[in-house]
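Trainee: My questions are about this predicted structure, shown below with the sequence.
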Amino acid sequence: MRPDNSNEHNRSQQRPSTNGSSHNGSSPQTNGSVKSETNGYHTNGHSEGAVAVRNKEPFFGHDREEVTRILLQSLSDLGYQGAAQQLSKESGYELEIPSVAAFRNAVLNGEWEEAESLLFGNSAEELDGGGVPVGNGHSNSLSWRKSGEGRNSFGSQNGYARNGLPLAEGADTTYLKFVLRQQKYLELLEQRDLNAALTVLRTQLTPLKGDVGRLHFLSSLVMCPTESDLRTQADWDGVEGQSRHLLLSDISRSISPSVMIPEHRLATLLSSVQEEQILNCRYHNTTLQPSLYTDHECPADDFPLNTLLELRNHSDEVWFLEFSHDGSMLATAGKDGLVCVYDTTRWRLKHEFREHERSPLASGSSSAGAPENRGVCYVAFSPDDQYLISCSQNNEFVVVNVKSGQRVATADHFDYPVTTAAWLPDSETFVVGAQGSRRPLGLYSLRSPSSSSGSSIVRNNEIHSWRDPPWDHSLKDQQPNSFRITDCSVNTAGTRMVATTIDNRIMLYSLEPAARYCKLADWAMEDKLTSINFSADGDLLLVNMNEGRVLALDSETGELVCRYDGASQKEFVIRSNFGGAGQSFVISGSEDSRVYIWRRQTGAQVAALDAHHPGTVNAVAWQPTNAGIFASAGDDRRVRIWASATASRRPQSAEASGGAPRPLSGGEGGRYLSFGAR
């Protein structure tokens, strides 16, 4: 199909707050008492006074102290506190110095003055003119401050009392003070101690000269009538929630790892190793993490590289195909105006829709009419898989109920072919794009604006138009031109829409009614755009462009994230998709009769499969619930179902009569099944 229609980390789930241990061997009940200065680390298992001789020999080329401290943290993460103490006793190494452990306890127990002093040193209050002590329901003082010895008595804390804890390179001390004092302020508001909270706001937060907008927001929280309203407005779960743990986790990233190991460090290192192995594994197509016991490599036989089935119901070029969201159906469409829906369990034909043959343009009864105008450019299942929309070259779209096969909505008020559609999450509203300037991009609804019965067909029910400039009904034939659409996509959340235009632009819109469906961005591209899709997480846009360019763009900025090279595209509409387990792959058709597959993260080519010789591969779709299956559609009038060699060798069930699939010979290591062969 021609684009111009000219002839046509697995991160750990443990609390991040503990920074690698449930309490790092400490007991929060001591909360700053003389005994808690060691916090389980100063002696760390050496209560008898014996000091182990530290072995400083490298451990297989790695620093022994670093390895040992990471093991201490990991044992605590795993809940093996006794083992951690024994390891510390035998090795002579401690997980944390006492001042770090004291800082941890100060944050988790809401001792904000002590936390600042421990983090920044004795001169914390002098750095910004703030630091006015404000009571917040806690004792506010560690034992070394109550002892009468002053701050100098904190010399037992490894010398960090005077200068504070060493910070990581690039750490923003103003930010660290702000988040500590912000937590204090929010807790005072939660306690309804408004006077103390306002004092913190005026004398401790404001002097930091931080984000003025944030300060105004914090001051507005004073008006919250209840604790619940405060937590909702501030997006904060309160003292009894995880707020202190999350604060500690945030701050810990700014403390030098030499004294405070980043949380769950061993798990992070193991995840990095697994991720590297996954990225280097050409055929990794599962969300399961590889074993840590051995190096990882998936066999080619487990990747869908072989033709399993061939569907032959179409009598002309197949232009588009899509799986239902639950994977139970496959819809195909093409130049012959036919829309086929297959049951993917046994690949039987479920429906054969010829809705667009009713149009005058398709029947050739008008001056512009001709049989080739009945071609179906696009099909899309609603999120609940109840409805299927099809967009046609005969200047209309039709929505059918997939279960009953009945038409439920249509629109024929377009002056050019309808090229694309995308559903919103409610399965009731959807966006439609067309090549015409009168109605290039509109939002439609299945809900009838009238009070007629629910069984009637909803017609031309456009509820919003993105035409730019808007259509002026006072003018007749003098309307200024608007953009014209080639493709569009809506993110999974239904909050953003993106569309491509004939004049090589990508436009990003908000779908929030409160935002009046406003345009958020408009990016000019180098060449013709034929396909665009959101990734499942909404972070990326996958774009097909002339000259064989398949690109992943940042959905917020439009910046290039990754390029996928190899496909051929010069004059026809070629479509690509994310797919595979966890959408780890990018798959695209091509004008050289091949299907191309790349690793999404790296752009490395996984396969170039001969698919629909000698014509173009127009579209591809990966089965959303079975990563081992994808489908391709080509100019050879066929739809191919691809699977792994393992799946292809399994016997296909087929009956000899009654319109059931017939086994055919041939294919690339697989077996064809023919439906309605012509």
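Mentor: Right, received. Where do you want to start?

Trainee: hey, let's count contacts and neighbours off CA atoms from now on
Mentor: Fine.

Trainee: wait, residue 545 sits on residue 531?
Mentor: Yes - taking contact to mean Cα atoms under 8 Å, the distance of 7.5 Å between residue 545 and residue 531 places them in contact.

Trainee: isn't there a strand covering residue 320?
Mentor: Yes - the assignment for residue 320 by DSSP: H, G, I helix; E, B strand; the rest coil puts it in a strand.

Trainee: For it, the count of nearby residues, please.
Mentor: Neighbours of residue 320 under the rule other Cα atoms under 10 Å: 28.

Trainee: how about it, what does it touch?
Mentor: Taking Cα atoms under 8 Å, 6 or more residues apart in numbering as the definition of contact, the neighbours of residue 320 are 332-334, 377-379, 618-620, 633.

Trainee: cutoff 6 Å now
Mentor: Taking Cα atoms under 6 Å, 6 or more residues apart in numbering, we find residue 320 in contact with 332-333, 378, 619.

Trainee: With neighbour count and secondary structure added, can I get the residues you listed in TSV?
Mentor: Rendered in TSV, the data for these read as follows (neighbours: other Cα atoms under 10 Å; DSSP: H, G, I helix; E, B strand; the rest coil):
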residue	neighbour count	secondary structure
332	31	strand
333	29	strand
378	26	strand
619	27	strand
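
Trainee: Looking at these, which is nearest residue 83?
Mentor: Residue 83 has its nearest neighbour among the contacts of residue 320 in residue 619, at 57.3 Å by Cα to Cα.

Trainee: Presented hereafter is structure B, for comparison with structure A:
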Amino acid sequence: MTSRKAPQAEAGRPESPEALLLRAKRPRLLDRTNSMTHGSDPSARHNGQSPGIKVARGDPAAAAATRSTAPLGRRGMVDRTQYVRLLEQALSALGFADVAEQLELASGIANQPPQVNQLQRAVLAGDWATATQQLGLLGLQGSHTLQEAKFIILEQAYVEALQAGDSAAALGCLREQLAPLGVHPERLHLLAARLMGSRHNHSSSSSSSSSSGSGNSGGAAVTQADLAADSGRVEAEGAADPGEPGEARRRVLRRLQSVIPAEAMLPERRLEELVEQALLAQVGACRFHNTPGIRPSLLRDYACGTEQIPTCTTQVLLDHSDEVWHLQFSHDGSMLASCGKDQTAILWEVRSSSSSSSSSSGDGGSGSDSGSGDGDRGEGGAADRGGAAAGAPRVGRTVVKRHVLRGHRGPIAFLCWSPDDSKLATCGQDALRLWDTATGSCLAVFLHHKEPVTCAAWFPDGQRLVTGSHDKQLCIVDLDGTVERQWRIQRTQEVLVAKGGRYILATTCERKVRVYDLQAETEACIPEAEPLISMSLSRDGRYLLVNLTSNSMHLWDCGSDPGELHMPAMPAATFKGPSDKQSRFVVRSCLGGLDDRFVLTGSEECRVYVYHRQSGERLLSLEGHSGTVNSVAWNPTDPHMFASASDDKSIHIWQTPPAAAASGPAASGDGVVLLLEGSATQ
């Protein structure tokens, strides 16, 4: 008798690995003809049905018996039916429509109602009559919802009629279908105006068919672009070619998703959106996350440690001969400027390791030493001791000296970069000086203050500065030295320009931040419990960080509006460690890292502290300096790099740990020591 079983291997002879692989390579799927949506009986069409899958449209009891309705997830929060629907949608989007169909057959759960599928096909095909008809079959709650959905569809029908040059059809759609809906009258006026413009273009075009086609295309392009902008649905990838309706019709489907309930019409790529939301939540919850463009694994929860925070001192710059009081990176992160008690300011260049390696042999002659007097440049400048020696290990970026700025007749307390980084302002006991950052030459000397200049800030146009001094004057000065405006104030310690140049923020020995609104001509204040010693703004201008005399810091949320400053009632966060003590010196802190997630500050304990901005938690305490750390600066374009300046006459460059640490420090010129291991305590 003939056996119906698959042929077995000969007795005593095992199957070959290739045969086993072929047998196990692909699981069996249900026959695609077993479609519940067509009401067919699987048992009648497929005798070899897989066990446990006996789903028939006409037998609800059997279907319910073969499907569990228990929720999914360890906490039981995931609805099983919704989950299967999203899986089917995701499989179709990935190009596995046949697998999605098999999942629908096996589960008995349809991705979407058939009316929605027909609606989507009709919209993509431009069959507007069928599309509006299917809308009526969805049972949308409320007449307004139905009218909104119809308006979205008919608006695209109107636009495409204009694109085709059929003004009569467009006018009929406007009068007989869009207007009776009674919604969006302002949009109806816009559509009517576009119709008039299209008729004008058509009538003014030449009689030749090519010229006429060109005129219609131009009018249609304007119409589609205006409607896309007005609806607020312009996608991140940019507007599609108005001559190709495919993308415009897909935008119509995306607009319909905001009107039709999600239970009926699934939002586009919903499962991917949920996964991304989960990943973003994990990244946001990670205290140390500091790497842009990261793609977390889907196989495990995202978590990182201090490896993403600059904790290694990779360079020690010793070119200053006395205490270093202030330093600041340029806006593009390619330069660093420092100043201090030795009456000089130094411009440094931030180079990538590859560029530093290729040009290290010529670094010694590339630096310049600006002359004394009013800043005349000395030719044949000093050797660049900040350069890296040839053959030394490279870690991340390297900082090399470019110019030494001489001319001040006293210590330099503060400096700031112009918005385009082409100029540098330095505040000294004698004057305010303006420098050309490309050449290192002095451009101007401002003598409008009678006592030491303590601080300055640029306006966004780069043509004016606001300056503060011990002479109790707050001044706005043009680049030609003309004082535009001045206020009588206490001895100014810090000044900032905020919200596009509308506001000036100033601190004195008082327990408040003075806020001058140049547009409204008003003055207000942000009150503090203690005297302030310094302050700084986040890069987006939203957060104000102030240092208090108790060596603690307050973070004030001034609002996300780019043009108006919100006056907060209380600080958003407070940063204070257990070992902080009363401050005797000016310590300048900053916000930095990826999206300004961190607060960075120096201290009189000779340490650099890193705080988490949102939680206020102290994350790291970095050792390395032997004197008070007066100023810190985080590179605005490289979250893996910051610098610190100290009374020990040094500048430390901190970067993330290298992939492979060398056994010990490597010398790098006369004034630089490259280290591959720093000290960090958590």
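Mentor: Thanks, I have the structure now. Bear in mind that the values here come from a model prediction, so they are computed numbers and not experimental data.

Trainee: picking up where we left off before, quick check: of the contacts of residue 320 of structure 1, which lies closest to residue 216 of structure 1?
Mentor: Ranking those by separation from residue 216 of structure 1, with Cα to Cα as the measure, puts residue 378 on top at 49.0 Å.

Trainee: Aligned counterpart of the closest one in structure 2, please.
Mentor: If you follow residue 378 of structure 1 across to structure 2 using TM-score structural alignment, you land on residue 415.

Trainee: Now do the helices for the stretch 101-250 of structure 2: every range, in order, please.
Mentor: For the stretch 101-250 of structure 2, the helices defined by DSSP state H, counting those that start in this stretch cover 114-125, 128-136, 143-163, 167-173, 185-204, 209-231, 245-257.

Trainee: of these, which approaches residue 499 of structure 2 most closely?
Mentor: Residue 499 of structure 2 lies closest to helix 209-231 among those, at 26.5 Å (Cα to Cα).

Trainee: can you pull the buried residues of the closest one?
Mentor: Of the residues in helix 209-231 of structure 2, those buried by neighbour count under the rule 16 or more other Cα atoms under 10 Å are 212-213, 215-217, 219-224, 227-228.

Trainee: and the angle from that helix to helix 185-204?
Mentor: On the basis of axes from the mean of the first three to the mean of the last three Cα atoms, to 10 degrees, helix 209-231 of structure 2 is oriented at 170 degrees to helix 185-204.

Trainee: quick one: residue 506 of structure 1 is in a helix?
Mentor: No - the secondary structure assignment for residue 506 of structure 1 gives strand rather than a helix, going by three-state DSSP.

Trainee: Spit out the contact partners of it.
Mentor: With contacts defined as Cα under 6 Å, 6+ apart, residue 506 of structure 1 is in contact with 499-500, 522-523.

Trainee: Could you export these as TSV, including secondary structure and distance to residue 165 of structure 1?
Mentor: Putting the contacts of residue 506 of structure 1 into TSV (DSSP: H, G, I helix; E, B strand; the rest coil; distance: Cα to Cα, whole Å) gives the following:
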residue	secondary structure	distance to residue 165 of structure 1
499	strand	51
500	strand	52
522	strand	47
523	strand	46
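
Trainee: can you pick the most crowded of the residues you listed?
Mentor: residue 500 (28 neighbours).

Trainee: I'd like the distance between the residue nearest the centre of structure 2 and residue 640 of structure 2.
Mentor: The central residue of structure 2, meaning the one whose C-alpha is nearest the mean C-alpha position (Cα atoms, centre = their mean), is residue 595 at 6.6 Å. As for residue 595 of structure 2, its distance to residue 640 of structure 2 is 12 Å (criterion: Cα to Cα, to the nearest Å).

Trainee: what's the answer for residue 170 of structure 2, then?
Mentor: The gap separating residue 170 of structure 2 from residue 640 of structure 2 is 57 Å, by Cα to Cα.

Trainee: what do you get for residue 130 of structure 2?
Mentor: In this structure, residue 130 of structure 2 lies at 57 Å from residue 640 of structure 2, with Cα to Cα as the measure.

Trainee: same check, this time on residue 323 of structure 2
Mentor: Distance of residue 323 of structure 2 to residue 640 of structure 2, computed by Cα to Cα: 26 Å.

Trainee: Could I get the full set of helices for structure 1?
Mentor: Defined through DSSP state H, the helices belonging to structure 1, from first to last, are 64-77, 81-91, 98-108, 112-120, 143-146, 173-190, 194-200, 212-220, 227-234, 243-252, 265-280, 360-363, 645-648.

Trainee: Make JSON lines out of these and add distance to residue 486 of structure 1.
Mentor: Shown next, in JSON lines, are those (distance: least, Cα to Cα, whole Å):
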{"stretch": "helix 64-77", "distance to residue 486 of structure 1": "53"}
{"stretch": "helix 81-91", "distance to residue 486 of structure 1": "61"}
{"stretch": "helix 98-108", "distance to residue 486 of structure 1": "55"}
{"stretch": "helix 112-120", "distance to residue 486 of structure 1": "57"}
{"stretch": "helix 143-146", "distance to residue 486 of structure 1": "70"}
{"stretch": "helix 173-190", "distance to residue 486 of structure 1": "46"}
{"stretch": "helix 194-200", "distance to residue 486 of structure 1": "55"}
{"stretch": "helix 212-220", "distance to residue 486 of structure 1": "41"}
{"stretch": "helix 227-234", "distance to residue 486 of structure 1": "41"}
{"stretch": "helix 243-252", "distance to residue 486 of structure 1": "44"}
{"stretch": "helix 265-280", "distance to residue 486 of structure 1": "33"}
{"stretch": "helix 360-363", "distance to residue 486 of structure 1": "20"}
{"stretch": "helix 645-648", "distance to residue 486 of structure 1": "36"}
